[in-house]
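**Student:** heads up, no residue letters with this:
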């Protein structure tokens, strides 16, 4: 990446449509409920492919981190291949970075996959969604995965707080919000102090927990995905402007929220001029190790 030519780096972008396998419609109702919840605008009546997403971000000169969510055990839907995401990132390294997602229920076999993805496919981090994957972040079954991630010094992103997935469905689609309470990440931050942990989203209704953990643990960051900035709490804005100014990341949750909308609403916040470039790009540059002098 030519960092200086990028306007921003979006650290939370989803791969939604595979180019290598037919869509698995087993859990299509979850997508439809999420689109309704977020008011997602779908072009051509569907979510974008990975190449369409790449073009969307390249046109805007915004770098991005992309991943899928492997929730095969809990939801039963086949994931998009981590290798597919990684191959697109390798072929579009000017704009894209690949993270992988591995269901923690895969245990040591999942840890083997993580090592292979890092060594053979250049994956630069990992994504977890405790609510969709059905586990507490501090469950020891996930620790073999964390050990590999920590060994290679890579970041791990964890969904936190309320979930648009399952919202409005009967019984919430069987998804349990308790798994994404941020406090369980405090244990992970203690047990893996050299693994960078990103608490994804404003963590409503547990926002103060996330702020506290990020303040207390040097290896914990917060990404601002999944919400329009105009809905950020005053507490979140205050800490983003001050004590957490170096640990808060621009993130959209594309395609559910598009970067244009996020950035437009971010401009309405009372963010100090010297803090904006940190949130929009420089904190991500440091987190991702994109240049040693950052």
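**Tutor:** Great, that's in hand. Note that the structure is predicted; figures quoted are calculated from it, not measured.

**Student:** going forward, measure contacts and count neighbours with C-alpha atoms only.
**Tutor:** OK.

**Student:** and whichever helix in the chain runs longest, what's buried?
**Tutor:** Of all segments of type helix in the chain, defined using DSSP state H, the longest is helix 107-121. Along helix 107-121, the positions that meet the burial threshold by neighbour count (16 or more other Cα atoms under 10 Å) are 107, 110, 111, 113, 114, 115, 117, 118, 121.

**Student:** measure the fifth one to residue 217 for me?
**Tutor:** The gap separating residue 114 from residue 217 is 25 Å, by Cα to Cα, to the nearest Å.

**Student:** and the strands in this protein?
**Tutor:** In order along the chain, the chain carries the following strands (DSSP state E): 8-14, 62-67, 96-98, 126-128, 156-159, 197-200, 220-223, 248-249.

**Student:** so what's the residue count around residue 52?
**Tutor:** 12 (other Cα atoms under 10 Å).

**Student:** put this next to the previous one:
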């Protein structure tokens, strides 16, 4: 990857489709709900973009990206996209892609073994957690064997935070409980794994200030700005991005729910200082990922 030549680096993109054949029961309804929430045609009709499609899209725009599946099999019943397959396709597109993986912490020691193997054999650089979809508080001790493996392998941890578009407006919120994604629960993880980079995904609404608090207080905690159009960022979020957290904020889109075209267009219109924009768009990601 020629990082210097990239226009930007998107640290939050999704590999959505299951790898093992047809979509699972309920998956079409789930994706249609997502498309409605984000006002995005993706998911309403046909298949979502594959990892190869995603690579081509980002290459055309000269934007690098991190890509990952989400392992929420236990809570949703939807098969995860194979971590190995995502990593292999990312390796084929290493000029533009960096692979992350996802493992439900409830998989315990088996999950910890998988994490070590993915880093050592597949070049995975980080792991995505979605407390709301996976049904756990990030600071629950039974999740720590997986965290310990990730920390020992020198990988990054990325935690969804705040309200999620997943299940929004659907019957019973699709069974998802928002309480799990208050970013304050990640504060304990940052204390216990102080040498591991930890990224809070999204502006953490309605706990935006809690997310800013954790990122300001813990040197190893960062925030990605994905999942929202920048035009909806709360003023305090923009203020911290311009000042105390200017070296801790990261461009992320939430592809395919939000496209980088839309996000970057709206980002140009908000009051971010000229000297801060390149930090957010790619330089902070370069430092965290060692690119």
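**Tutor:** Perfect, I can see it now. Only a predicted model underlies this, so the values are computations on that prediction, with no experimental measurement involved.

**Student:** got a TM-score for the pair?
**Tutor:** Once superposed, chain against chain, the TM-score is 0.97 (TM-score structural alignment, normalised by the length of the second structure); 289 aligned residues with a Cα RMSD of 1.1 Å.

**Student:** need the residues that contact the longest helix of the first structure.
**Tutor:** For helix 107-121 of the first structure, the external contacting residues (Cα atoms under 8 Å, 6 or more residues apart in numbering) are 82-83, 86-87, 100, 102-104, 123-124, 141-142, 144-145, 148-149.

**Student:** and the residues you listed, which are buried?
**Tutor:** Among the contacts of helix 107-121 of the first structure, those classed as buried by neighbour count (16+ other Cα under 10 Å) are 82-83, 86, 100, 102-104, 123-124, 141-142, 144-145, 148-149.

**Student:** farthest pair in the contacts of helix 107-121 of the first structure?
**Tutor:** 87 and 141 (28.6 Å; Cα to Cα).

**Student:** who's in contact with residue 228 of the second structure?
**Tutor:** Residue 228 of the second structure makes contact with 202, 203, 253, 258, 263, according to Cα under 8 Å, 6+ apart.

**Student:** with respect to residue 237 of the second structure, which of those residues is nearest?
**Tutor:** Of all the contacts of residue 228 of the second structure, residue 237 of the second structure sits closest to residue 203, with 7.3 Å by Cα to Cα.

**Student:** I'd say that closest one and residue 233 touch.
**Tutor:** Yes: between residue 203 of the second structure and residue 233 there is a contact under Cα atoms under 8 Å: 7.5 Å.

**Student:** neighbour count winner among these two?
**Tutor:** For the pair residue 203 of the second structure and residue 233, the greater number of neighbours falls to residue 203 (28 against 16), based on other Cα under 10 Å.

**Student:** the spatially closest residue to that one that is not a sequence neighbour: neighbouring residues, count only.
**Tutor:** The spatial neighbour of residue 203 of the second structure that comes closest, neighbours along the chain excluded (Cα to Cα, 6 or more residues apart in numbering), is residue 225 at 6.1 Å. By the measure other Cα under 10 Å, the count of residues near residue 225 of the second structure is 27.

**Student:** circling back to that earlier point, save the contacts of residue 228 of the second structure as JSON lines, and put in distance to residue 282 of the second structure too.
**Tutor:** Converted to JSON lines, those look like this (distance: Cα to Cα, whole Å):
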{"residue": "202", "distance to residue 282 of the second structure": "17"}
{"residue": "203", "distance to residue 282 of the second structure": "18"}
{"residue": "253", "distance to residue 282 of the second structure": "13"}
{"residue": "258", "distance to residue 282 of the second structure": "18"}
{"residue": "263", "distance to residue 282 of the second structure": "14"}
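
**Student:** ok, back up a step: any idea how far the residue nearest to residue 203 of the second structure is from residue 60 of the second structure?
**Tutor:** Distance of residue 225 of the second structure to residue 60 of the second structure, computed by Cα to Cα: 22 Å.

**Student:** and for residue 237 of the second structure?
**Tutor:** In this structure, residue 237 of the second structure lies at 31 Å from residue 60 of the second structure, with Cα to Cα as the measure.

**Student:** these two - which one has more neighbours?
**Tutor:** Counting neighbours by other Cα under 10 Å for residue 237 of the second structure and for residue 60 shows that residue 237 has the greater number, 18 against 9.

**Student:** which residues are in contact with that one?
**Tutor:** By Cα under 8 Å, 6+ apart, the contact set of residue 237 of the second structure is 203, 208, 209, 212.

**Student:** next, the contact list for the first one, please.
**Tutor:** If a contact means Cα under 8 Å, 6+ apart, then residue 203 of the second structure has 161, 162, 211, 223, 224, 225, 226, 228, 233, 237 as its contacts.

**Student:** close enough to count as contact, the fourth one and residue 197?
**Tutor:** No: the pair formed by residue 223 of the second structure and residue 197 falls short of the contact definition of Cα under 8 Å, at 10.7 Å.

**Student:** looking at the two, which is more packed in?
**Tutor:** In this comparison of residue 223 of the second structure against residue 197, neighbours counted by other Cα under 10 Å, the higher total goes to residue 223 at 27 against 20.

**Student:** contacts only, for the closest residue to residue 175 of the second structure other than its chain neighbours.
**Tutor:** What sits nearest to residue 175 of the second structure in space, not counting adjacent residues and going by Cα to Cα, 6+ apart, is residue 167, at 7.8 Å. Taking Cα under 8 Å, 6+ apart as the definition of contact, the neighbours of residue 167 of the second structure are 30, 33, 34, 173, 174, 175, 176.
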